[in-house]
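A.B. asks: based on what follows, work out the 3D shape:
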Amino acid sequence: MNLSRRGFLATGAAAAGMRAVPQAAKPNGRRILTLVYDKALGMMRAVERVVP
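C.D. replies: As a prediction, this is how the structure comes out:
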């Protein structure tokens, strides 16, 4: 998959929008943000998970 600059910015904007969701809609817990290399995209991406 060839990700263009516009697609990358759109992905970043969508991720930022998810962070803006009210906290009441998200489960409580500790968030862990990890950067992983995605071979399919050929770039690093952030993976966020919630740990109770």
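A.B. asks: hey, let's count contacts and neighbours off CA atoms from now on
C.D. replies: Noted.
A.B. asks: quick one: the helices in the protein?
C.D. replies: 5-19 (DSSP state H).
A.B. asks: quick one, what contacts residue 34?
C.D. replies: 46, 47, 48 (CA atoms under 8 Å, 6 or more residues apart in numbering).
A.B. asks: closest to residue 8 among the residues you listed?
C.D. replies: residue 46 (12.4 Å; CA to CA).
A.B. asks: and for comparison, fold this next one:
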Amino acid sequence: MAKLTRRGFLTATGAAVALRAVPTLATRRGGRRILTLVYDKQLGMMRAVERLMP
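C.D. replies: Predicted structure coming up:
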């Protein structure tokens, strides 16, 4: 696992979110997506958790 700085993590997370958001914007259906940042002790860094609320 590569060591990520806070800036590197935010950049990688932003790129991943953008890649996932573009296709869903075209086929957007009802419901809300909630993105939460949580600290993962096993990885030793923050990670994004996305939930779909109908």
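A.B. asks: related to what we said a few turns ago, inside strands: which ones of the contacts of residue 34 of the first structure?
C.D. replies: Judged by DSSP state E, the subset of the contacts of residue 34 of the first structure located in strands is 46, 47, 48.
A.B. asks: which among the contacts of residue 34 of the first structure gets closest to residue 22 of the first structure?
C.D. replies: residue 48 (16.4 Å).
A.B. asks: and for that closest one, the neighbour number?
C.D. replies: Neighbours of residue 48 of the first structure under the rule other CA atoms under 10 Å: 11.
A.B. asks: aligned to it, what sits in the second structure?
C.D. replies: Counting by TM-score structural alignment, residue 48 of the first structure lines up with residue 50 in the second structure.
A.B. asks: which single one of the contacts of residue 34 of the first structure is nearest to residue 18 of the first structure?
C.D. replies: Closest to residue 18 of the first structure, out of all of the contacts of residue 34 of the first structure and judged by CA to CA, is residue 48, at 11.1 Å.
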